[in-house]
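>>> pasting a predicted model and its sequence here:
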Amino acid sequence: MSTEEKTEEPTPKRREEAREEGQVARSQDLSMAFTLLFSFLLMFFLMEGILRDNIYLMRKFFTDYMTWELTPQNFNSILMEVVVFGIRLIFPIMLIIMVIGVALGIVQVGFLFTPKVIQPELSKLNPISGLKRIFSLRTLVELVKSLLKVSIVGVVAYLTIRAEMESILLLGTMGLGGALQFLGRLIFNVAVRVSLVLIILGIADFAYQKWQHEQDLKMTKQEVKEERKQREGHPEVKKRIKREQQKMAQMRMMEDVPEADVVITNPVHIAVAVKFDIETMEAPIVVAKGKNEVAERIKAKAEEFEIEIVEEKALARALYGSVEIGEEIPTELYQAVAEILAYVYQLNDEGGY
């Protein structure tokens, strides 16, 4: 096993692979805190309607349903009304929980859908791996965070309740309605303050999760090298591909040799095939060139198609070094090439070509 330290920043490929596997920085505490806050705020604004509906349903039970004969039809009617009431009571809270959960997930990690998260992993069933996770540094950090969170929440709740202690001691003198109203307000105050504290802790936890995620994604120098090799290809593979590309380019080049007007040689080491069409070209172009073995093949192809081969050492070297295949002859070499073409055209005219 490699013990090399992970000191390199994660590459885009590493980040993308981690994201596809569901490894992203997010804080469950932050989502829970916002969900708790908005749930209590929603209940606060809907409480009057909820109490009104509860009172209406209770009155109907004691005034209407208690006088009904218990038949299957009447039982179904009562059951349906209770179910509808329960849905009306729970649906707004469930909806706000779902919306807040989705919104917080998008804010933290963006749009992300990956089935790999729900795929079973046999490694999780390994008891040794499980023990390692239980006694890991990360588990200890999570334990400390949980204890700290419980302590802070407990302190906030205690201070809020202690501030109302005098009123709590006078609950017996408030009457039922006043006592319920006071307790509702007290519970709401505690819930909101605890939620705000949890949000602050959640933001801090999210910052920690992002830092921890970056540390987990860091790579060793060897991993960076391996990824670069995979992206760019191993040197042996690249050389093989380059040889194949050169071979294909030479094959295409050799197919253009029969269209040349003349092949200018060194005479042994270099061969350059030149073509010129006065009606379509502004200047002659090099259709093929090569050294040593390739030069021999160009000359053999020229002989096969009865293309004139002219020995001109300096010009052959200049054309080979300064003109790429498919490019026009440069101005400084145009005169020398034009003289050779004129000579070739004269030979062709004399030969009746």
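Ah, there it is.

>>> contacts and neighbour counts: CA atoms only from here.
Will do.

>>> how close does the nearest residue to Ile97 once chain neighbours are set aside sit to Gln28?
Take Ile97 and drop its neighbours on the chain: the residue closest to it by CA to CA, 6 or more residues apart in numbering is Thr35, 5.6 Å away. Separation of Thr35 from Gln28 (CA to CA, to the nearest Å): 11 Å.

>>> make sure Ala273 is indeed in a strand.
Yes: counting by DSSP: H, G, I helix; E, B strand; the rest coil, Ala273 is found in a strand.

>>> ok, it - how many residues close by?
Ala273: 33 surrounding residues under other CA atoms under 10 Å.

>>> list the contacts for the residue nearest to Ile97?
Thr35 makes contact with 96-97, 100-101 under the criterion CA atoms under 8 Å, 6 or more residues apart in numbering.

>>> what's the helix or strand for it?
Element membership for Thr35, per DSSP states H and E: helix 28-63.

>>> what's the following helix or strand after that helix?
Moving toward the C-terminus from helix 28-63, the next element (DSSP H and E) is helix 72-109.

>>> angle of that next one against helix 28-63?
Orientation check (axes from the mean of the first three to the mean of the last three CA atoms, to 10 degrees): helix 72-109 against helix 28-63 gives 160 degrees.

>>> that older thread, now the residue nearest to Ile97: how far from Ala103?
10 Å.

>>> on that earlier part again, return the distance of the helix holding Thr35 from the chain's centre.
Between the centre of helix 28-63 and the centre of its chain there are 40 Å (CA atoms, centre = their mean, to the nearest Å).

>>> buried residues, it. List them.
29-40, 43, 50 (16 or more other CA atoms under 10 Å).

>>> return the member of these nearest to Val141.
Distance to Val141, by CA to CA, is smallest for Asp29 among the buried residues of helix 28-63, at 14.3 Å.

>>> pretty sure the closest one contacts Ala207?
No: applying CA atoms under 8 Å, one finds Asp29 not in contact with Ala207, separated by 11.7 Å.

>>> now the contacts of Thr35 in JSON lines, with distance to Val344?
Shown next, in JSON lines, are the contacts of Thr35 (distance: CA to CA, whole Å):
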{"residue": "Ile96", "distance to Val344": "89"}
{"residue": "Ile97", "distance to Val344": "88"}
{"residue": "Ile100", "distance to Val344": "85"}
{"residue": "Gly101", "distance to Val344": "83"}
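
>>> neighbour count and distance to Ala302 for those residues - can I get that in a markdown table?
Listed next are the contacts of Thr35 as a markdown table, based on neighbours: other CA atoms under 10 Å; distance: CA to CA, whole Å:
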| residue | neighbour count | distance to Ala302 |
| --- | --- | --- |
| Ile96 | 16 | 82 |
| Ile97 | 19 | 82 |
| Ile100 | 19 | 78 |
| Gly101 | 17 | 76 |
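
>>> tell me the one of these nearest Ile340?
Nearest to Ile340 among the contacts of Thr35, with distances taken as CA to CA, is Gly101, at 81.4 Å.

>>> quick one, what contacts that closest one?
Per CA under 8 Å, 6+ apart, neighbours of Gly101: 31, 35.

>>> okay, now the one to match up with it:
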Amino acid sequence: MDTRTHDTSGTLEEALERLHACGPERLGRLSNHAPMVVEALAAHGRADAVHRWLDLYRSKLEDLPAAVAPVTDGDWREALGDPRRAADWIAHFSRALADRPWREVLARWWPRLLPGLYGGSTHPVIRVGHAVRALEAGANGPRLAELAHGLGYWAARYRPVTGLAPLPAAPTAAASLDAVPALPDPRGGFPDRLAALRRLPLWADDVTDPDTARARLAELVRAATHRYATHGHGEPVMLVHAATAPNAVLRTLDSLPRALWVPSLRAAWTASAAVTAMYAPAGPAASAPRARPTAEEVLERALAHGDEHVVKFTDTALDVGDERALAAALRAIELGEPLV
């Protein structure tokens, strides 16, 4: 059952305004997940829980960092990928969104930012995906500001992946994820492991048609979500991004020109496959038979658990909507550390 609903209570706007005084990260490297979680809760009819959840999460929030210098149309390339410029980038996109329609701004910047989708552990594109879903449900000031924050975070954490040796891919997304070789010596955090990545299957490189790209992207999201049920124990937090990052791209497609759908699929595949390689477990876990809760029950369990990654992965599992996806969400709840 589809649990999504259009929240008209104003709670999402209140939460976003509360959060826009905060920076996109804390401790210089850990992402601020709150804007994504509150949008997911509001989208699935739980706006009533938004402020309570935020109160629990507020110790993980830091103030917006200080500005350095304005980003301009003439020097934006020099500021790309500089995390010190996060506030500058947010201000740049705030000005752009005040002057032009949000879909126009998104279409202009998406191809510029897409090659650097991998920075910030893919959180910036995930934040943009949540912002776009909120705007598609109804545009207003706080939702436009959230898109500015998401795009600004992406520009500040822009990081491309280059020099990967291509490997043969299987016909399906699931089989191609199975074919991703594990990083031989996984050490350090996301940036270190990303830098050590050398080869991936090129599952999406044969796609040239936008409609095929959409179908393949949906297939990838479904396969990565299902896979978490048996492989999430490799790294319960980081492996959710193998599904949530491509899903952020998928939920943005309809707001983009069709010409951008194929490169979006390729970037999303690389992100999902990279995370799969970087945090692969030694082997799959047995998938034990489970009770069959409803989508609403799974959402309530995720909310009671409270962990930001669990809530966001459950949001993606609800988008997929089938029994295996709901089982994967339950697995995330089992593996994750509760917020409180």
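Here it is on my side, so go on. Everything numeric here is computed off the predicted structure, so don't read it as measured data.

>>> TM-score of the superposition?
Once superposed, the chains reach a TM-score of 0.18 (TM-score structural alignment, normalised by the length of the second structure), with 96 aligned residues with a CA RMSD of 6.2 Å.

>>> could the buried residues of helix 28-63 of the first structure go into JSON lines alongside distance to Tyr334 of the first structure?
Listed next are these as JSON lines, based on distance: CA to CA, whole Å:
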{"residue": "Asp29", "distance to Tyr334 of the first structure": "78"}
{"residue": "Leu30", "distance to Tyr334 of the first structure": "76"}
{"residue": "Ser31", "distance to Tyr334 of the first structure": "76"}
{"residue": "Met32", "distance to Tyr334 of the first structure": "80"}
{"residue": "Ala33", "distance to Tyr334 of the first structure": "81"}
{"residue": "Phe34", "distance to Tyr334 of the first structure": "79"}
{"residue": "Thr35", "distance to Tyr334 of the first structure": "81"}
{"residue": "Leu36", "distance to Tyr334 of the first structure": "84"}
{"residue": "Leu37", "distance to Tyr334 of the first structure": "84"}
{"residue": "Phe38", "distance to Tyr334 of the first structure": "83"}
{"residue": "Ser39", "distance to Tyr334 of the first structure": "85"}
{"residue": "Phe40", "distance to Tyr334 of the first structure": "88"}
{"residue": "Met43", "distance to Tyr334 of the first structure": "90"}
{"residue": "Ile50", "distance to Tyr334 of the first structure": "96"}
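
>>> nearest to Ile87 of the first structure, of those?
Of all these, Ile50 has the smallest distance to Ile87 of the first structure: 11.9 Å, by CA to CA.

>>> what's the burial count for Arg26 of the second structure?
16.

>>> once you drop chain neighbours, what's closest to Asp256 of the first structure?
Closest to Asp256 of the first structure by CA to CA, 6+ apart is Val287, at 6.2 Å.

>>> wait, doesn't that neighbour sit right on Gln250?
No: using CA under 8 Å, Val287 of the first structure is not in contact with Gln250; the gap is 11.0 Å.

>>> what about the two, which has more around it?
Neighbour tally, Val287 of the first structure and Gln250, criterion other CA under 10 Å: the higher count belongs to Val287, 26 against 17.

>>> next, that one: secondary structure please.
For Val287 of the first structure, the assignment made with three-state DSSP gives strand.

>>> ok, it to Ala318 of the first structure distance?
Counting by CA to CA - Val287 of the first structure and Ala318 of the first structure are separated by 15 Å.

>>> again with Val82 of the first structure
Distance from Val82 of the first structure to Ala318 of the first structure, by CA to CA: 98 Å.

>>> three-state assignment of Pro166 of the second structure?
strand.

>>> what's the neighbour count on it?
Pro166 of the second structure has 12 neighbouring residues, counting by other CA under 10 Å.

>>> can you check Ile340 of the first structure too?
Neighbours of Ile340 of the first structure (other CA under 10 Å): 18.

>>> looks to me like it is in a helix.
Yes: counting by three-state DSSP, Ile340 of the first structure falls inside a helix.

>>> who's in contact with it?
Listed by CA under 8 Å, 6+ apart, the contact set of Ile340 of the first structure reads Val310.

>>> can you check Leu37 of the first structure too?
Contacts of Leu37 of the first structure by CA under 8 Å, 6+ apart are 191-192, 195-196.

>>> ok, now how distant is it from Ser195 of the first structure?
Counting by CA to CA, the gap from Leu37 of the first structure to Ser195 of the first structure is 5 Å.

>>> then Val141 of the first structure?
From Val141 of the first structure to Ser195 of the first structure the distance is 22 Å (CA to CA).

>>> higher neighbour count, those two?
Higher neighbour count among Val141 of the first structure and Ser195: Ser195, with 23 against 11, using other CA under 10 Å.

>>> chain center to the strand or helix carrying the more buried one, what's the gap?
Using DSSP H and E, Ser195 of the first structure maps to helix 175-217. Mean-position distance between helix 175-217 of the first structure and its chain equals 32 Å (CA atoms, centre = their mean).

>>> the helix or strand just after it packs against which elements?
Toward the C-terminal end, the helix or strand that comes next after helix 175-217 of the first structure (DSSP H and E) is helix 221-232. Packing partners of helix 221-232 of the first structure (3 or more CA pairs under 8 Å, 6 or more residues apart in numbering; DSSP states H and E): none among the helices and strands.

>>> residues of helix 221-232 of the first structure that come out buried?
Val224.

>>> I'd like the next helix or strand past it.
helix 235-256.

>>> got the angle for that following helix vs helix 221-232?
Going by the same axes, to 10 degrees, helix 235-256 of the first structure makes 20 degrees with helix 221-232.

>>> centre of the chain to helix 235-256 of the first structure, how far?
36 Å.

>>> same check, this time on stretch 156-170 of the first structure
With CA atoms, centre = their mean, you get 50 Å for stretch 156-170 of the first structure.

>>> out of the contacts of Leu37 of the first structure, which is most surrounded?
Ser195 (23 neighbours).

>>> would you confirm that that residue contacts Ala33?
Yes: the criterion here is CA under 8 Å, and Ser195 of the first structure meets it with Ala33 at 5.4 Å.

>>> find the helix or strand that Ile309 of the first structure is a member of.
Going by DSSP H and E, Ile309 of the first structure is in strand 308-311.

>>> next SSE after that strand?
Next along from strand 308-311 of the first structure, by DSSP H and E: helix 313-322.

>>> sorry, back to before: which of the contacts of Leu37 of the first structure lies closest to Phe75 of the first structure?
Nearest to Phe75 of the first structure, judged by CA to CA, of these is Ala191 at 38.4 Å.
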